[in-house]
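1. 3D, please:
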Amino acid sequence: MKKVFYKISSACLALIVLLSTVSFTVDSHYCGDTLVDSSLFGHVETCGMEVQQQSPSSECDISKKDCCSDEQVIVEGQDTLKTSFDKLDKDQQLFVAAFIHTYINLFFESQEDLNSYRDYTPPPLVRDIQVLDQTFLI
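-> Below is the predicted model:
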């Protein structure tokens, strides 16, 4: 259960970092008040109702108001992530080293020798009690 929680939280944090650093642009084309097309990548398709610009040499200079409009929303990502560790001060380096050490130790079990009788010496044998009582296991 604990490992699953760590994996889910790690994935969520990585996704948050990814989404906070990505920048993108949303282009939208409106014809009047109606949204015709919206695009995340590339240019939007127009509705074909744009006013065609006439050459200035024509005698009739009547201009028509364009009912179409383009809107562009730019979402800037965070660009100030610190990627180099040589600019960290001593306290921050100590924190990063301690964090990495404890994080790595989460995935390895300690293999301690739990032999508590290692330093214990048995009492000296004065007489062999099994031979004296003649009790033998067969």
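
2. drop to CA atoms for contacts and neighbour counts, all remaining ones
-> Fine.

3. list the helices and strands the strand or helix carrying His101 packs on?
-> Applying DSSP states H and E as the criterion places His101 in helix 90-105. Under the contact criterion of 3 or more C-alpha pairs under 8 Å, 6 or more residues apart in numbering; DSSP states H and E, helix 90-105 touches no helix or strand at all.

4. another one to check against the first:
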Amino acid sequence: MKYLVSHKIFAVVLSVLVLLSTFSYTVEKHYCGTTLVDVAVFSEAKGCGMEMKVTSKQKNPCCKDTVDVIEGQDELKTVTFDDIEFSNQLFISTYVYSLASLFKSLPKRIIPNKDYSPPNIVYDIQLLDEVFLI
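-> Below you'll find the model as predicted:
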């Protein structure tokens, strides 16, 4: 039972890891001077209200926005059986063939005395002879 629960947890963690590795998302940060004011994921960061347009006289504005883009995995690698080397193909096909032969059913065995009941025990021989299995 404990293995069943741990396997389910492990499967959920791996599926979440695959899902998060394929996502692309952005993190926007708004700085006012050197102080971080707002951080937003999947949306725009709200400003502090002190944004000014940069003119020719003013070279350094007090507020700045930074955008960090985290790219997800777009293409997943797919491998066909023909892309594998011949020695590995031979190993895989032999392994699958031998594994499939393990699950073949055995012929039905005939039990000739299945309809007969055992004789009644009149005396308990082990108790009489005082012979016990330890």
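
5. show me what the helix holding His101 of structure 1 is in contact with.
-> Residues outside helix 90-105 of structure 1 that contact it (C-alpha atoms under 8 Å, 6 or more residues apart in numbering): Phe85.

6. next helix or strand past it?
-> Of the helices and strands lying after helix 90-105 of structure 1 in sequence (DSSP H and E), the nearest is helix 129-133.

7. that following helix corresponds to what range in structure 2?
-> Using TM-score structural alignment, helix 129-133 of structure 1 lines up with nothing in structure 2.

8. could you list the buried residues of the longest helix belonging to structure 1?
-> Ranked by number of residues, the top helix in structure 1 under DSSP state H is helix 2-21. For helix 2-21 of structure 1, burial by neighbour count (16 or more other C-alpha atoms under 10 Å) applies to no residue.

9. again, but for stretch 32-43 of structure 1
-> Asp37, Ser38.

10. now stretch 72-90 of structure 1, how far from the centre of its chain.
-> Between the centre of stretch 72-90 of structure 1 and the centre of its chain there are 14 Å (C-alpha atoms, centre = their mean, to the nearest Å).

11. which parts of that stretch are buried?
-> For stretch 72-90 of structure 1, it's none, nothing buried (16+ other C-alpha under 10 Å).

12. now do it: distance from first to last residue.
-> 45 Å (C-alpha to C-alpha, to the nearest Å).

13. what lines up with Gln72 of structure 1 in structure 2?
-> Per TM-score structural alignment, Gln72 of structure 1 is aligned with Val67.

14. now its match: which helix or strand?
-> Val67 of structure 2 belongs to strand 63-70, assigned by DSSP H and E.

15. if we can go back for a sec, which element follows the longest helix of structure 1 toward the C-terminus?
-> Heading C-terminal from helix 2-21 of structure 1 (DSSP H and E), you reach strand 24-31.

16. for that next one, packing partners?
-> Contacts defined by 3+ C-alpha pairs under 8 Å, 6+ apart place strand 24-31 of structure 1 against strand 34-39, strand 68-75.

17. that one vs structure 2, average offset?
-> Comparison of strand 24-31 of structure 1 with structure 2 after fitting gives an average deviation of 0.4 Å (mean C-alpha distance after the TM-score superposition for structure 1).

18. now do that strand: everything it contacts.
-> 35-41, 43-47, 49, 67-77.

19. again with stretch 50-65 of structure 2
-> Contacts for stretch 50-65 of structure 2 (C-alpha under 8 Å, 6+ apart): Glu28, Lys29, His30, Tyr31, Cys32, Gly33.

20. all set now, cheers.
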